[in-house]
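Asks: Dropping a prediction and its sequence here:
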Amino acid sequence: MTQESARSGGVWAIVVAAGRGTRFGTGLPKQYTPVAGQPLIGHTLSALCSHPGVRGAMVVLAADDAHWPGWDAMAGTPLLRCTGGESRADSVLAGLQALPDEVRVDDFVLVHDAARPNLRHDDLTALLERGRADPVGAILAAPVRDTLKRAGDDGGIDRTEPRERLWRALTPQLFRRLQLTRALESAREGGVAVTDEAMAMELLGMRPLLVEGDEENFKITTAGDLARFEFVLSRGPRDGATS
């Protein structure tokens, strides 16, 4: 199968980039922090859009975003943009509503964080293959490997929590357009602040599939995370992740 034919049967992705990045500690939104000659979001879009299973990407920006470089394509994949909302869920809903008419209500759609630039193609391939075979969808995730402690109000350890069956949610996450729209709208109407798309689906009684992904698909939140990504870049491209 050629790359062109693979893209014709691919999925659209929503890239959430409307956040302010206040925890990052700079005046510049973290998704625009320069890394190796381009904004951080450029690395994210390159990793995502260079995968042959991605047909196009809708980038969700803040209403007053003055930093967007004006890209209309990345790695040969079209980029569209729309304005997000106050919360992550509002921004994802805006992206879902702005998708082109070719994306049908029962088509699967990816949702990815703008601050996760180190996505591996192998992981995305596994997510697409397994998620589209599931009636609900799937997310990339990583098993919890550290010992977990529950803290008391005084900062002391109350107890050790069992880590078996616990996973850290990553992105992309893959769901059908209409199902995800209804799940996010239902959470909003119920006053629930969902922290990822899978949580909205869970609130409707659905059970998304967990697909194990590389732990280096980390979210850049602090300056330390940025230094970690710069180190990853210094080692060269990995499976299309940083090419």
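Replies: Ah, there it is.
Asks: Could you use CA atoms for every contact and neighbour count after this?
Replies: OK.
Asks: Show me where this structure has its strands.
Replies: Using DSSP state E, the strands assigned to the chain run over residues 11-17, 34-35, 38-39, 54-61, 73-74, 77-83, 108-113, 137-143, 148-151, 157-161, 167-176, 209-212.
Asks: Now distance to residue 228 and mean neighbour count too, for these, in TSV please.
Replies: Formatted as TSV, the entries for these read as follows, by distance: least, Cα to Cα, whole Å; neighbours: other Cα atoms under 10 Å:
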stretch	distance to residue 228	mean neighbour count
strand 11-17	21	26
strand 34-35	11	14
strand 38-39	16	14
strand 54-61	25	24
strand 73-74	24	16
strand 77-83	28	19
strand 108-113	17	25
strand 137-143	18	23
strand 148-151	23	12
strand 157-161	28	11
strand 167-176	17	23
strand 209-212	21	20
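Asks: Tell me which of those strands sits nearest to residue 227.
Replies: With distances scored as Cα to Cα, the stretch of these nearest to residue 227 is strand 34-35 (9.6 Å).
Asks: who touches that closest one?
Replies: 40, 230 (Cα atoms under 8 Å, 6 or more residues apart in numbering).
Asks: rerun at 7 Å
Replies: Residues from elsewhere that reach strand 34-35 (Cα atoms under 7 Å, 6 or more residues apart in numbering): residue 40.
Asks: can you tell me which of the strands of the chain comes nearest to residue 89?
Replies: Proximity to residue 89, assessed across the strands of the chain by Cα to Cα, is greatest for strand 11-17 (9.6 Å).
Asks: what does the closest one rub up against?
Replies: Residues from elsewhere that reach strand 11-17, judged by Cα under 7 Å, 6+ apart: 31, 53-61, 91-92, 95, 108-114.
Asks: hmm, 8 Å instead?
Replies: Counting by Cα under 8 Å, 6+ apart, strand 11-17 makes contact with 31, 53-62, 88, 91-92, 95-96, 103, 107-115, all of which sit outside it.
Asks: try stretch 122-138
Replies: Counting by Cα under 8 Å, 6+ apart, the neighbours of stretch 122-138 from elsewhere in the structure are 51, 53, 108, 139-140, 172-176, 206-214, 239.
Asks: let's see it at 10 Å
Replies: Outside of stretch 122-138, the residues within contact range by Cα atoms under 10 Å, 6 or more residues apart in numbering are 10-11, 47-48, 51-54, 107-110, 121, 139-141, 171-176, 179-180, 198, 201, 206-214, 217, 239-241.
Asks: got a list of what the residue of the chain most remote from its centre touches?
Replies: Relative to the centre of the chain, the most outlying C-alpha is that of residue 154, 34.9 Å out, by Cα atoms, centre = their mean. Remark: with contacts taken as Cα under 10 Å, 6+ apart, residue 154 is in contact with nothing.
Asks: Against that first model, consider the following:
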Amino acid sequence: MNTAVIVAGGKGTRMNMGINKLYLDIKGKAILARTLDVFFASHSIDEVILVIGQGDEENFKEKVLNDINICKPFKLVTGGKERQDSVYNGISNMSKDSDIVVIHDGARPFITKNLVEESINQAKIYGAVTLGVPAKDTIKIVGEDRFIINTPDRSSLWLTQTPQTFATHIIVQAYEFCRSNGIMATDDAMLVEKTGYRVKMIEGSYDNIKITTPDDMILAELLLESGRIKDV
């Protein structure tokens, strides 16, 4: 059984819109609705758990619920203070029969069913995988004074995306270990790395953008207008 945990509990403060960015419309449909569409339409996903921010229940009902087709087991869960807490709430509510957990940011509405399926297939082989794309730009490591410390080899640098997909026992063990030891991380793969597991990077898509700022909204609209992104 494959479970999707969609994380949608952030406040989206960088959008400066006074509302969680996931409830903003792109071409007539909320960002979160577009994200959920992919997972409900995916034959590889057996249940969907959506983690929303406390107080976002009305936004979900008004701006998302009527635009999605809930065609498989679905749970709505309240998130925690940090993303890490929200994911933990999500995985704590998944079915006991779940073998694979697909963790995805609600702010990435242009993930495809093919990439979801590929991440699941690879997780069955490697136990822990994340989508990503090779860095196009040269990356600089800088100090607090903004002087450059080092320039790492770009050929080894990838930009991490979601979904990040894991065998259930691996991600549960990672979360329990990190919670017990006060370890925080910026993504789920890093938590798994902390427990000694190797995480396989598989190639995602440059179209799988994370919508964070008003500029990202413009890019998202352009991608839809270009025809490169198809409605599910």
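Replies: Okay, I see it. Model, not experiment: these values are computed from the prediction.
Asks: Next, format the strands of structure 1 as CSV and append distance to residue 235 of structure 1.
Replies: Rendered in CSV, the data for the strands of structure 1 read as follows (distance: least, Cα to Cα, whole Å):
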stretch, distance to residue 235 of structure 1
strand 11-17, 26
strand 34-35, 14
strand 38-39, 17
strand 54-61, 26
strand 73-74, 23
strand 77-83, 26
strand 108-113, 23
strand 137-143, 22
strand 148-151, 31
strand 157-161, 36
strand 167-176, 23
strand 209-212, 23
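Asks: of all these, which lies closest to residue 187 of structure 1?
Replies: For the strands of structure 1, proximity to residue 187 of structure 1 was assessed by Cα to Cα; strand 167-176 is nearest, at 15.8 Å.
Asks: which strands and helices sit next to the closest one?
Replies: Contact here means 3 or more Cα pairs under 10 Å, 6 or more residues apart in numbering; DSSP states H and E; on that basis strand 167-176 of structure 1 packs against strand 11-17, strand 108-113, helix 121-131, strand 137-143, helix 197-203, strand 209-212.
Asks: Out of those, which is closest to residue 231 of structure 1?
Replies: Checked against Cα to Cα, the stretch from those lying closest is helix 121-131, at 19.3 Å.
Asks: The closest one vs structure 2 - mean distance after superposition?
Replies: After superposition onto structure 2, the average distance of helix 121-131 of structure 1 to its aligned residues comes to 1.9 Å, using mean Cα distance after the TM-score superposition for structure 1.
Asks: Please work out which residues of structure 2 line up with that helix.
Replies: When helix 121-131 of structure 1 is aligned against structure 2 using TM-score structural alignment, it corresponds to residues 113-123.
Asks: next one: that stretch to chain centre, how far?
Replies: How far stretch 113-123 of structure 2 lies from its chain's middle: 14 Å, per Cα atoms, centre = their mean, to the nearest Å.
Asks: any idea how far the residue most central in space within structure 1 is from residue 157 of structure 1?
Replies: By Cα atoms, centre = their mean, the mean C-alpha position of structure 1 lies nearest to residue 112, the distance being 1.8 Å. Plainly put, residue 112 of structure 1 is 34 Å away from residue 157 of structure 1 if you go by Cα to Cα, to the nearest Å.
Asks: do the same with residue 136 of structure 1
Replies: Residue 136 of structure 1 sits 38 Å away from residue 157 of structure 1 when distances are taken as Cα to Cα.
Asks: For residue 116 of structure 2, grab the count of nearby residues.
Replies: 25 (other Cα atoms under 10 Å).
Asks: Could you measure from it over to residue 70 of structure 2?
Replies: Computed with Cα to Cα, the distance linking residue 116 of structure 2 and residue 70 of structure 2 is 18 Å.
Asks: Residue 176 of structure 2 too?
Replies: Plainly put, residue 176 of structure 2 is 30 Å away from residue 70 of structure 2 if you go by Cα to Cα.
Asks: and if you look at residue 219 of structure 2?
Replies: In terms of Cα to Cα, residue 219 of structure 2 sits 28 Å off from residue 70 of structure 2.
Asks: With residue 118 of structure 2 instead?
Replies: Note on residue 118 of structure 2: its distance to residue 70 of structure 2, by Cα to Cα, is 23 Å.
Asks: These two: who's more crowded?
Replies: Neighbour comparison, residue 118 of structure 2 and residue 70: the larger count goes to residue 118, with 18 against 15 (by other Cα under 10 Å).
Asks: Tell me which residues touch the equivalent of residue 179 of structure 2 over in structure 1, please.
Replies: Under the alignment by TM-score structural alignment, residue 179 of structure 2 pairs with residue 188 in structure 1. In this structure, residue 188 of structure 1 makes contact with 89-90, 182, 194, 200, judged by Cα under 10 Å, 6+ apart.
Asks: Buried only: go through these for me.
Replies: Of the members of the contacts of residue 188 of structure 1, the ones counted as buried by neighbours, 16 or more other Cα atoms under 10 Å, are 89-90, 194, 200.
Asks: counterpart of residue 8 of structure 2 in structure 1?
Replies: Residue 8 of structure 2 is assigned residue 17 in structure 1 as its aligned equivalent, the criterion being TM-score structural alignment.
Asks: Over to residue 104 of structure 2?
Replies: Structural correspondence for residue 104 of structure 2 with respect to structure 1 (TM-score structural alignment): residue 112.
Asks: For that match, give me its contacts.
Replies: Going by Cα under 10 Å, 6+ apart, residue 112 of structure 1 touches 13-17, 44-45, 48, 57, 59, 92, 119, 170-174.
Asks: Quick check: closest non-adjacent residue to it.
Replies: Excluding the flanking residues, the one nearest residue 112 of structure 1 by Cα to Cα, 6 or more residues apart in numbering is residue 172, at 4.4 Å.
Asks: just checking, what residue in structure 2 corresponds to that neighbour?
Replies: When the two structures are superposed using TM-score structural alignment, residue 172 of structure 1 falls opposite residue 163 in structure 2.
Asks: wait, its match sits on residue 105?
Replies: Yes - between residue 163 of structure 2 and residue 105 there is a contact under Cα atoms under 10 Å: 7.2 Å.
Asks: any shared contact partners between these two?
Replies: The contact sets of residue 163 of structure 2 and residue 105 overlap at 5-6, 111 (Cα under 10 Å, 6+ apart).
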